[in-house]
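Participant: Make a model of this:
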Amino acid sequence: MFTTRPTLQGTFGMASSTHWIASQTAMSVLEDGGNAYDAAVAAGFVLQVVEPHLNGPAGEVPLIVAPAEGPVRVLCGQGVAPGGATIEHYRSLGLELVPGTGPLAAAVPGAFDAWMTLLRDHGTLSLERVLDYAIGYAERGHPAVERVGETVETVRELFETEWTTSAAVYLPGGRPPAPGQLLKNPALAATWRRLLAEAAAAGPGREQRIETARRVWREGFVAEALLAASARPTMDTSGERHTGTLTGDDLAGWEATYEDPVTYEWNGWTVCKAGAWSQGPSMLQQLALLPGLTADDVEFGDGSGEDGAAGGGFRDPAFVHRLIEGTKLAMADREAWYGDAEGAGSVPVETLLSDGYNEARRALVGDTASRELRPGSPGGRTPRLAAHATEVARGRDAFRMAGGTGGAGAAGAGEPTVARDGATRGDTCHLDVVDRWGNMVSATPSGGWLHSNPVIPELGFPLGTRLQMTWLEPGLPNSLTPGRRPRTTLTPSLALRGGVPVLAFGTPGGDQQDQWQTHFFLAAALRPRVRGGLDLQGAVDAPNWHTESFPGSFFPRAMRPGSVTVESRAGRRMTDGLRARGHDVEEGPAWSEGRLCAVARDPETGVLSAAANPRGMQGYAVGR
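Facilitator: Below is the predicted model of the structure:
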């Protein structure tokens, strides 16, 4: 089997992330005696430094935690809407959508508290040791990857004229950082050093210091700076300057929480996802539309390119058509049913994953591509879509609704498409770790990007923008509601066999995440094994695709009915076959779809494995 890299195998520890420095940081922590959770926390903070265009400390992170002994749990690091973030307030400002940038789009920051909670409950090392790596790279600098400078260039005018505190960090010498140029963030390093000093003053206890750090974030100098930033009039994607709604009570009253994952049994696997406040169950719905699928039902290329399917991906257009149409059905349900809703409006996840419901949905998949947004009626309930989503689905002012981007494939490697006003499709990072004891974690940090809000000069990072995913229309599962989480696209994955954690994986990519992850999981589960284990790298390398036949989660909530973007490596047989079935096929660059990370553990042999995505030339897996 031809792959870009080998699937790594070993017995000590494995880490995979979207940046090689974060992966090696995680491995260094494992070598230093830490466990998978210590390693994930250290690498998570490093990702905030080396991928500032994809995540930041005031963003969010959902995690799936699988201890060697104990149940799998979801740790929710997605903050809620502030108390003043009401539909009435935003409508009074003349807004139809939550802006894609600026303090009005900021939820209560969630990432920091989630990382601290993971370290406190599951880690073993001190706060000082896990933060040391991020502090070092922020102080001494790290070689900037190409995408950092490219992202900054798209918002250079905004930084120079409006967000000047961001220019001070990300336009060193008046120019975006060149590839390989050392990029420093001394203000961020100083923030972590001050936080450590205040935590140390609380006493010598490990947990006591972590708890003090959490309090300083929520109520101390960090909170004061976050609140000042929210109150500062800021130019956003509406073209106006607005202030945010974040208050001290919002910060002090929120903390990361644990919950049970949503699971689905598929062909001997138990796939675990975050709840319907994320888009995670949509992957499970896609699997529910494929019951009883076996390797004999799927035709794979050999990876040589001679068979027209370079990378060893799925070769049969009829099968890929079936996957695409299933994605459309699952995402239509996401639009109608998913959100952080309670009571009578709660999300009917059990019914959405039931055999009867999916048998009826499966019957909707025909021989040609659908251009309709077709949510189902679980339990006889009538689906309701946001008015904006319905208008987009009907094609009103299609170019404006599509953001004029020319399709996601044009951006390359799943990176965010950014306009001068900071509008972005959004993107993120991913991180998976497994240690020699069998502890496993999958995390998808995001938000608080360098182009989400101006850098807070006292802290070295900006607020996030996750509220842009909510609707300014009452009565929907994902309506903007104080105290509720915006429905996020962030969706780490973990899969078990026989009740034992085997595979952790995930990807950046906004709305594409649970499309690319479904394709990866099917390939990993169904492809021939390599050296006795899952062919993780083969599944990562396989040509991927995505559809935008549903309203996007990011401002301006675009939709392209019937679209499918396919990597050119998929071959002419695939693209011609999909076009013959009525799909509007856009051929993306050869390596542009999906940025998967994955680690695995064979419960019978204890052998660990890992793989990472070569697209974008950033992701890497390490281990031994």
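
Participant: From here on, just use CA atoms for contacts and neighbour counts.
Facilitator: Fine.

Participant: now the helices for the stretch 51-200 of the chain?
Facilitator: Using DSSP state H, counting those that start in this stretch, the helices of the stretch 51-200 of the chain run over residues 87-92, 111-122, 127-140, 146-154, 156-161, 164-170, 186-200.

Participant: Next, name the residue at the spatial heart of this structure.
Facilitator: Centroid check for the chain by Cα atoms, centre = their mean gives Leu490 as the closest residue, at 3.6 Å.

Participant: from memory that one sits against Ala443, does it?
Facilitator: No. With contact defined as Cα atoms under 8 Å, Leu490 does not reach Ala443; the gap is 9.0 Å.

Participant: starting at the chain centroid, how far to stretch 591-598?
Facilitator: Offset of stretch 591-598 from its chain centre (Cα atoms, centre = their mean, to the nearest Å): 12 Å.

Participant: Now do it: everything it contacts.
Facilitator: Contacts to stretch 591-598, defined as Cα atoms under 8 Å, 6 or more residues apart in numbering, come from residues 16-18, 409, 412-414, 430-432, 503-509, 512-513, 516-517, 520, 536, 540, 543-546, 566-567, 569, 610-616, 619, 621.

Participant: Now the helices of the stretch 51-200 of the chain in TSV, please, with extra columns for mean neighbour count.
Facilitator: As requested, the helices of the stretch 51-200 of the chain are exported to TSV (neighbours: other Cα atoms under 10 Å):
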stretch	mean neighbour count
helix 87-92	15
helix 111-122	22
helix 127-140	20
helix 146-154	20
helix 156-161	19
helix 164-170	21
helix 186-200	19
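
Participant: Ok, which of those helices comes nearest Thr470?
Facilitator: Closest to Thr470 of these is helix 87-92 (Cα to Cα; 9.8 Å).

Participant: compare with the first, here's sequence two:
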Amino acid sequence: MVASTHWIASATGMSVLERGGNAADAAVATGFVLQIVEPHLNGPGGEVPILVWSETDQEVSTICGQGVSPAAATIEAVTALGLDVMPGTGLLPAVVPGAFGAWTLLLELHGTMTLRQVLEPAIHYAEEGHPLLKRVSDAIGTMQELFTDEWPSSAATWMPGGQVPAAGSCFRNPVLAATLRRVISESEAAGGSREAQIRAARDCWYRGFVAEAIGDFCADNEVMDTSGERHRGLLTATDLALWEPTVEQPLTYDYHNYTVCKTGPWGQGPVFLQQLALLEGFDLSAMGPGSADWVHTILESCKLAFADREAWYGDPNFTDVPMAALLSPEYNAQRRLLITDTASVELRPGNPGGAQARLPRYPASPAGYENLIGSGEPTIAKSGETRGDTCHVDVVDANGMMISATPSGGWMQSSPTIPALGFCLSTRAQMFWLQEGLPNSLRPSARPRTTLTPSFALRDGKPWLAFGTPGGDAQDQWSLNYFLNLVHGNMNLQEGIDAPGFHSTHMPNSFFPRDAHPAEVYLESRFDSAVLDELRRRGHLVVVGEPWSEGRVSAVARDDGWLKAAANPRGNQGYAVGR
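Facilitator: This is a model prediction of the structure:
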């Protein structure tokens, strides 16, 4: 079974399984195709966290494909440019592109196919073309002026002939296809085993011609970004050479008879676990999905967990994140007392183990930020078809291997295309703070605290569900809602996705310009009007959205001897397939 955010990518993964590949082979092929067909949501210069259930090892592991900040990326270096917030676009917020390293490490450790076999579909769609999504065409249209006036290499890549390509037209990226072909050629020339050639490909990417082209482009170009000024990048070839993807143990939390696995606090994944720890004290089954009590209780738990994210999360290689205390019964019993029948309008982090919480100084949002081009994840404008998020893929194979991955970054609208490579860089460093002494302060060679957060759950100790969603700060809200729909609402995989969704914008945005909207909640119009009225009465600032606008969840499962999959119908793009 394969489920992802794009039908071509899911079909690619399924074709790999049908040719004898396993879940790792299929996930890698799917991931690289997503870079081609959803370039407004991810790219080769982006990042990906991956959760893997191995039947051989009988455990879940995390592959961290989150690249780090440049060695030259100090607070002093950036504030000396007259900035107090890292720009959301351009070259200055570029980090090491970790996606290629993570996907190839997954292939090396868990796959069976060669790099050529899993890259061939992506090369085909880059070289021969694919039907351009309307959202991609709209995004290029929105970026047209910036591409033409400031980022000519992006104009050359995304506007062939100087025109915005039409939705449904056959779109090609031959330069990117050539880059991938060269990586394969050089890795195969290195010889040796399948695994040795995959390692040679990583060397080619991080210590070869790809790294050199990235370093040269960042050094030689000053480009316009969301600060309104032009800046060079700090990223160098040496930064790429020193980075490697890593394998880590996931963080887990036992909720009733389920064990949920998430990444470490270099991502926002632990907020899912913190919300479970708070919700364990409520009878959600009695409330029922979609009721005012259900929505209110989840929202108020969400606000407390995300406040802790703001105060405590960061790269644990550089800061002490008190996860054991944050997930402890004592701490959550105390925090649970803050949840009342009235919507909170405050950002209230806790003090786990007696440690004193410290929040960033959040910038005031100057007028006009809402119309900025290219900021967010990867929001272009805060209205219409051009609003994007990221990607997701889930795979399970006949032998029981299960994978959940959330690729993102390297969006075509985040930074200029590198002409020699055909892709652009991730601007994930926008998530750092230019303030000293915070868990997520800008530091050299550190991981930014991202929003990317794949999910995995065991039921009664057995692997059950791989799932996730795009959506920035909403990811660990939509995926949590989905999990609770299944656990407490007794819904099947597709019913849980189709149920009316909601998310809070109470917490500060993780992306430039870091705006927050206390007590605000977005709900689909399919909610009962009486529920919406009751939420308003409790003090929530209710924003009613389109009937199918909340969530991008996909999932695969091993359930009572069956393999199952489900995909998101919103946007008519997600696709689940299996046999």
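
Participant: quick revisit: where's the residue nearest to the centre of the first structure, which helix or strand?
Facilitator: If you go by DSSP states H and E, Leu490 of the first structure is not part of any helix or strand.

Participant: So what does it match up with in the second structure?
Facilitator: Residue pairing (TM-score structural alignment): Leu490 of the first structure is matched to Leu452 of the second structure.

Participant: ok, Gly215 of the second structure touching Asn221?
Facilitator: No. Here Gly215 of the second structure does not reach Asn221: they are 10.4 Å apart, not a contact under Cα under 8 Å.

Participant: between the two, which one's more packed in?
Facilitator: Ranked by neighbour count (other Cα atoms under 10 Å), Gly215 of the second structure and Asn221 place Gly215 first, with 19 against 14.

Participant: rewinding a little: any residues in contact with both of Leu490 and Ala443 of the first structure?
Facilitator: Shared contacts of Leu490 of the first structure and Ala443 (Cα under 8 Å, 6+ apart): Val61, Pro62.

Participant: follow-up on the earlier one: in strands, which of the contacts of stretch 591-598 of the first structure fall?
Facilitator: Among the contacts of stretch 591-598 of the first structure, the ones falling in strands (DSSP state E) are 16-17, 431-432, 503-506, 545-546, 566-567, 610-612, 621.

Participant: between the residues you listed, which is closest to Glu240 of the first structure?
Facilitator: Among those, His546 lies closest to Glu240 of the first structure (Cα to Cα), at 33.6 Å.

Participant: Superpose on the second structure and give me the mean offset of the helix ranked longest in the first structure.
Facilitator: Ranked by number of residues, the top helix in the first structure under DSSP state H is helix 317-337. Superposing on the second structure and averaging over aligned pairs (mean Cα distance after the TM-score superposition for the first structure), helix 317-337 of the first structure comes out at 0.7 Å.

Participant: Return the list of helices and strands in contact with that helix.
Facilitator: helix 281-288, helix 572-580 (3 or more Cα pairs under 8 Å, 6 or more residues apart in numbering; DSSP states H and E).

Participant: nearest to Thr368 of the first structure, of those helices?
Facilitator: helix 572-580 (8.2 Å).

Participant: any idea whether Gly44 of the first structure is helix, strand or coil?
Facilitator: What DSSP: H, G, I helix; E, B strand; the rest coil gives for Gly44 of the first structure is helix.

Participant: Is there a neighbour count for it? I'd like the number.
Facilitator: Residues lying near Gly44 of the first structure (other Cα under 10 Å) number 32.

Participant: ditto for Arg449 of the second structure
Facilitator: The number of residues near Arg449 of the second structure, taken as other Cα under 10 Å, comes to 27.

Participant: Please say which position in the second structure Val585 of the first structure maps to.
Facilitator: Matched by TM-score structural alignment, Val585 of the first structure corresponds to Val542 in the second structure.

Participant: Now for that match, which secondary structure element holds it?
Facilitator: strand 541-545.

Participant: so after the longest helix of the first structure, what's the next helix or strand?
Facilitator: helix 349-352.

Participant: Can you get me a residue count around Ala523 of the first structure?
Facilitator: 24.

Participant: Quickly find the element holding the equivalent of it over in the second structure.
Facilitator: Matched to the second structure by TM-score structural alignment, Ala523 of the first structure sits across from Asn485. Taking DSSP H and E as the definition, Asn485 of the second structure sits inside helix 475-489.

Participant: so how far is that helix from its chain's centroid?
Facilitator: Computed by Cα atoms, centre = their mean, the chain-centroid distance of helix 475-489 of the second structure equals 17 Å.

Participant: one step back: which one, of the helices of the stretch 51-200 of the first structure, ends up nearest to Thr257 of the first structure?
Facilitator: That would be helix 111-122 among these, by Cα to Cα, at 7.9 Å.

Participant: what does that closest one correspond to over in the second structure?
Facilitator: The aligned range for helix 111-122 of the first structure is 99-110, by TM-score structural alignment.

Participant: chain center to that stretch, what's the gap?
Facilitator: For stretch 99-110 of the second structure, the distance to the chain centre is 17 Å (Cα atoms, centre = their mean).

Participant: Ok, stretch 290-297 of the first structure next?
Facilitator: Per Cα atoms, centre = their mean, the displacement of stretch 290-297 of the first structure from the mean C-alpha position of its chain is 28 Å.

Participant: what's that stretch in contact with?
Facilitator: If you take Cα under 8 Å, 6+ apart as the criterion, stretch 290-297 of the first structure is touched by Trp266, Asn267, Leu526, Arg527.

Participant: what distance separates the start and the end of that stretch?
Facilitator: Using Cα to Cα, to the nearest Å, the end-to-end distance of stretch 290-297 of the first structure comes to 11 Å.

Participant: again, but for stretch 170-177 of the first structure
Facilitator: 7 Å.

Participant: Now check Glu222 of the second structure against the first structure: what is it aligned to?
Facilitator: Using TM-score structural alignment, Glu222 of the second structure sits opposite Pro233 in the first structure.
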